[in-house]
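Novice: Give the three-dimensional model of this entry:
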Amino acid sequence: MLVTIPIDIQKGIDEYAATVAGHSNPAFDANVTRLFAAARAAGHPILHIKHNSTEPGSLLRPEAPGNAFKAEARPRPGEPVIEKSVNSAFIGTGLEQQLHQMGADHLVVFGMTTEHCVSTTVRMAANLGFRTTLVGDATAAFPATTLDGETIDAVTHHKVHLAALHDEFANVIDTDMAVSLMAGGG
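Specialist: Purely as a prediction, here's the structure:
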């Protein structure tokens, strides 16, 4: 069974993006909207992942406005929300057990951010034995600074993380391919 796993598509991500001149993927919102529509049209279960930060000052703290889901990612009735406070959606959440109870064997993952929660969750999903598909153009990364102070731009950061995940932990595809995959039953 194919299960759709959108990760941390919350308002705080946009708030943060505004402070660092954006993220790597201007088509993120449009691609996310298409993926939700495709999953729902095909009747695939969607398990929404939501980050509840424990860091003081985080935009994703439960009491912060940025903790809310973005409009295009709001769960519909019957779509469970899995809340986490660390990068992996599998740590302390019961996600693995829920997926096994559902009979899930194939996960389609997208969301924010490529370098943090998406990467960590995808790696764990693969290590736990789930066939994992990552929708690369429905994820995004932010710029990063190396230990020697060099800046890695957001697009390069995103591409490097996708390259590290592809074939080792997931099959990285684009939104068009994911929509076709979902329509075909996975």
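Novice: rest of the way, CA atoms for contacts and neighbours
Specialist: Will do.
Novice: which residues touch the closest residue to residue 61 other than its chain neighbours?
Specialist: When the adjacent residues along the chain are set aside, residue 61 lies closest to residue 53, with 4.6 Å between them (C-alpha to C-alpha, 6 or more residues apart in numbering). Shown here is residue 53, whose contacts under the criterion C-alpha atoms under 8 Å, 6 or more residues apart in numbering are 59-62, 85-86.
Novice: Here is a second sequence; please produce its structure as well for comparison:
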Amino acid sequence: MKNALLIIDVQRGLFDPEPRPHEADVVLERINFLTMRARDKGVPVIWIQHEDAGELAFLSPGWQLASSLLELPTDLKVGKKTADSFLNTDLGGLLSQLGTESIVVAGYASEFCVDTTVRRAAALGFPVLIAADAHTTHDKPHASGEAIRRHHNATLSAISSFGPQIRAVPCSEVEFE
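Specialist: Just a heads-up that it's a prediction; the model follows:
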């Protein structure tokens, strides 16, 4: 099954300011590990970048990918303006053009853009593999970033009503085909 790796919103405006997301540096290392493994297998790496009128304004310093990420010129990019990486973007068409049959997801924020994109991908017929330890979020008043990530790994993996399987596994167990 032909994969694509989607990395969502790992941008300077979200990762640089204090307080930083849960395990920010470790998550960035894991994302680099995933991108290297994907490229080694010829799997497309797609960076999804959120755009807004503030800190994440298009082409602003905050909009740029986190500086420690290993981006290559052959990687693909998609801009978005909502939590859904498919809504009003060319992501669906790009995945179709690439012949993508399943996706691997990592990035930010577990409870917003990662969650929404995973659900939408499954609703569109894509089996989804969540890199369980390569997505993150900030601590919230009601729950820590760690608890939110654990909750979404468990919740998303328990959804069967879309049809395609959603699974969450550590990035060390992600296999690209």
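Novice: Quick TM-score on the pair, please.
Specialist: Here the TM-score of the superposed chains, computed with TM-score structural alignment, normalised by the length of the second structure as the reference length, equals 0.88; 170 aligned residues with a C-alpha RMSD of 1.7 Å.
Novice: and residue 131 of the first structure, what pairs with it in the second structure?
Specialist: Mapped onto the second structure by TM-score structural alignment, residue 131 of the first structure lines up with residue 127.
Novice: returning to that earlier point: that's a strand at the residue nearest to residue 61 of the first structure, yeah?
Specialist: No: going by DSSP: H, G, I helix; E, B strand; the rest coil, the assignment for residue 53 of the first structure is coil, not a strand.
Novice: superposed on the second structure, where does the helix ranked longest in the first structure end up, distance-wise?
Specialist: The residue-count maximum for a helix in the first structure (DSSP state H) belongs to helix 28-42. Once the two structures are superposed, the average separation between helix 28-42 of the first structure and the matching residues of the second structure is 0.9 Å (mean C-alpha distance after the TM-score superposition for the first structure).
Novice: before we move on, the earlier item: which of the contacts of residue 53 of the first structure show up in the second structure as well?
Specialist: Listed in the original numbering, the contacts of residue 53 of the first structure still in contact in the second structure are 59-62, 85 (both residues aligned by TM-score structural alignment, their matches' C-alpha atoms under 8 Å).
Novice: Show me those residues that map onto strands.
Specialist: Among these, no residue falls in strands (DSSP state E).
Novice: can you tell me the distance between the two ends of stretch 95-113 of the second structure?
Specialist: The distance separating the two terminal residues of stretch 95-113 of the second structure, taken as C-alpha to C-alpha, to the nearest Å, comes to 18 Å.
Novice: which part of the first structure lines up with it?
Specialist: Under TM-score structural alignment, the match for stretch 95-113 of the second structure in the first structure covers residues 99-117.
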